[in-house]
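> here's my sequence, what's the structure:
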Amino acid sequence: MWEKYVLFIDAEAIVIDKPAGLAVHPGARTPESLEDYLHHFRFGFERLPLPVHRLDRDTSGCLLLARNPKAHKRFQRAFEEKRVSKTYVAVLDGVPTETEGTIDLPLGKVSSAEKGWRMVHDPNGRPAITHWRVADVRGGRAVIVFTPETGRTHQLRVHAAEGLGIPISGDPVYGAGKGPMLLHALSFHMERPGKNPVEATAPLPPTFVNAGFGDVQL
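Next up is the predicted model:
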């Protein structure tokens, strides 16, 4: 059963297709998480694989797991050295005026008792850069391919809402929150010195299919 989630596997890495609705790590609002299921991805190893990065709970798609602690450190270093490239696809609640571009909006965290925490554009925040292009337009909504240079928390969601001025469909924090959030980690590529790269592509999930975007050409 669990093999169906595996997109790539070798002796040190696994890329899984994380389903939307499942948090990577447990928290106050997410008692159930991927950590509850990591034992299913041992595939003969004694150690549990460890997530190397994060995806938001409501984001589906490619997630890298390391099969031992040494690989985990090497993979984290690959992220730091920008040897990792990721592509995401999202459906927006509208259509941008342009067809492609780059969003350069530094991000910072704010918190309030009423709304909890969220990320916002902050000129003094951490650098955040995202390249984007329109892949399709249907029913007044644009399908966007995002290629982030940085990996800040909620980066694509804030860059859509504040950078493009149009939130991701279903975003419960930065948008209207109607229906499932249509954000998917489409592809992953990581260079490894002396070894073949780790690379995978995750098919569009049922949320995209049900919303009428399952056959878009990306």
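> from here on, just use CA atoms for contacts and neighbour counts.
Noted.
> for residue 93, grab the count of nearby residues.
Residue 93 has 22 neighbours, counted by other CA atoms under 10 Å.
> which residues touch residue 162?
Shown in contact with residue 162 (CA atoms under 8 Å, 6 or more residues apart in numbering): residue 121.
> another sequence for comparison is provided below:
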Amino acid sequence: MRRFPRSAGEAAELFRGDGVVYDDGAPALPADPCRGGAIWYHRPLPDEPELPHDLPVLYEDPWLLVVDKPHGLPTTPRGRFVAQTALTILRHRREEQDLAPAHRLDRDTAGTLLLTRDPAVRGAVQRQFQARRTTKTYEAVVALPSPETLQRLPPSRESRIEKTRGRLQAGEIDGPVNAVTRIEPLEPRPWTDADGLWGALRLTPLTGQTHQLRVHLDALGVPIRWDPLYPVARERDPGDLSRPLQLLARSLGIRHPVTGEPLEFTSGRTLATLWEPHRPST
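Sure thing, here's the model as predicted:
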């Protein structure tokens, strides 16, 4: 009770009802001896804003599930979001408690999300990501300081990216390269609207550092449109999705962990501010 990072009164509340339990689920009481044992604390769920639940299935078989994640929906429970996450929604909707994400897609990013249905193949799939044997492409709408910037962007960005625990932003630092992104204009011409000058890029990350694409583009002076973190972290209403980050995980390629067959999955979504000629035909 003394070590708990709350007041004694708040800590005592945990031991009422079934908030704190032993491994077998039996309630732990304040007077119980616990030396040498372990107890589990089930924190109360915070109020969560309703987030988009549209998760179209792009592919499924007995081992894998691929969905098209919307902007604003976290992949896994974290921070203030537990129920309003892709993993929780899919586990309840499909009644599949063994579902697990094979990789992480930021809450702000939409597009292809791969999950494993069979725990036996989870390690094999995750090793493909760790060994960089997967292929990923993204699309982004970025702010341009001038019309010439789009053609002057380098074909790739290589740097060292690190994120300090407790900080919202990651950043480039001196040291050995651990993040590589290939950059290609989707179309050579930028466009303007009432908010500024914009360009469309195709991005191919060859590594998987936290916020890699966002950090690299911001470092090049072309931050992603409506990015709430880069170049400056801004306060936002967690339920406000009116200006989603203009970043889309367009495609993902892997080898099937059982059959060895090469597979590629493609998102059917479109960035809201993408110039009309770039929108896929229907």
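> what segments of the second structure are strands?
20-21, 40-41, 57-60, 64-69, 100-101, 110-116, 135-143, 156-162, 171-173, 179-185, 191-193, 196-205, 247-255, 262-266 (DSSP state E).
> residue 128 of the first structure -> the second structure?
Using TM-score structural alignment, the equivalent of residue 128 of the first structure in the second structure is residue 179.
> contacts only, for its match.
Contacts for residue 179 of the second structure were tallied using CA under 8 Å, 6+ apart; they are 157-161, 205-209, 212.
> just give me the closest of those residues to residue 234 of the second structure.
Residue 234 of the second structure lies nearest to residue 212 out of the contacts of residue 179 of the second structure, by CA to CA, at 18.8 Å.
> the closest one corresponds to which position in the first structure?
Per TM-score structural alignment, residue 212 of the second structure is aligned with residue 155.
> number of nearby residues for that match?
Quick note: residue 155 of the first structure (other CA under 10 Å) scores 20 neighbours.
> surely residue 154 of the first structure meets residue 120?
No - Residue 154 of the first structure lies out of contact with residue 120 (CA atoms under 8 Å); the separation is 9.3 Å.
> the two: who's more crowded?
Shown here are residue 154 of the first structure and residue 120; by other CA under 10 Å, residue 120 has more neighbours (20 against 16).
> helices along the second structure, start to end?
Here the second structure has its helices, by DSSP state H, at 8-14, 86-94, 119-130, 149-152, 212-219.
> now find how far off-centre the second one is within its chain.
Read it as helix 86-94 of the second structure. Put simply, helix 86-94 of the second structure sits 16 Å off its chain's centre (CA atoms, centre = their mean, to the nearest Å).
> and the angle for that helix with strand 110-116?
Angle, helix 86-94 of the second structure to strand 110-116, by axes from the mean of the first three to the mean of the last three CA atoms, to 10 degrees: 60 degrees.
> aligned partner of residue 68 of the first structure in the second structure?
Residue 68 of the first structure maps onto residue 118 in the second structure, by TM-score structural alignment.
> same thing with residue 30 of the first structure?
Alignment note (TM-score structural alignment): residue 30 of the first structure maps to residue 81 of the second structure.
> so that match sits right up against residue 72, yeah?
No - between residue 81 of the second structure and residue 72 there is no contact under CA under 8 Å: 11.0 Å.
> the helices of the second structure: which one's closest to residue 101 of the second structure?
Per CA to CA, nearest to residue 101 of the second structure of the helices of the second structure: helix 86-94, 7.3 Å.
> quick one: that closest one to strand 64-69, angle?
110 degrees.
> ok, the residue most central in space within the second structure - contacts?
Centroid check for the second structure by CA atoms, centre = their mean gives residue 106 as the closest residue, at 1.7 Å. Residues near residue 106 of the second structure by CA under 8 Å, 6+ apart: 74-75, 211.
> could you dump those residues to TSV with distance to residue 58 of the second structure?
Shown next, in TSV, are the contacts of residue 106 of the second structure (distance: CA to CA, whole Å):
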residue	distance to residue 58 of the second structure
74	18
75	16
211	24
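> which of those residues map to contacts in the first structure?
Retained in the first structure by both residues aligned by TM-score structural alignment, their matches' CA atoms under 8 Å are the following of those: 74-75, 211.
> just tell me what residue 138 of the second structure corresponds to in the first structure.
Residue pairing (TM-score structural alignment): residue 138 of the second structure is matched to residue 88 of the first structure.
> more crowded one of residue 81 and residue 72 of the second structure?
With neighbours defined as other CA under 10 Å, residue 81 of the second structure and residue 72 compare such that residue 72 has more, 23 against 20.
> please name the nearest non-neighbouring residue to the counterpart of the more buried one in the first structure.
By TM-score structural alignment, residue 72 of the second structure lines up with residue 21 in the first structure. Using CA to CA, 6 or more residues apart in numbering and skipping residues adjacent in sequence, the residue nearest residue 21 of the first structure is residue 58, 4.7 Å away.
> enumerate every residue touching the counterpart of that neighbour in the second structure.
Alignment note (TM-score structural alignment): residue 58 of the first structure maps to residue 108 of the second structure. For residue 108 of the second structure, the contacting residues are 71-74, 244-245, 247, by CA under 8 Å, 6+ apart.
> repeat that for residue 126 of the second structure.
Residue 126 of the second structure sits next to 102-103 when contact means CA under 8 Å, 6+ apart.
> ok, it to residue 272 of the second structure distance?
31 Å (CA to CA, to the nearest Å).
> residue 224 of the second structure too?
13 Å.
> between the two, who's got more neighbours?
More crowded of residue 224 of the second structure and residue 272, by other CA under 10 Å: residue 224, with 27 against 14.
> doesn't residue 139 make contact with that one?
No - counting by CA under 8 Å, residue 224 of the second structure sits too far from residue 139 to count as a contact (10.2 Å).
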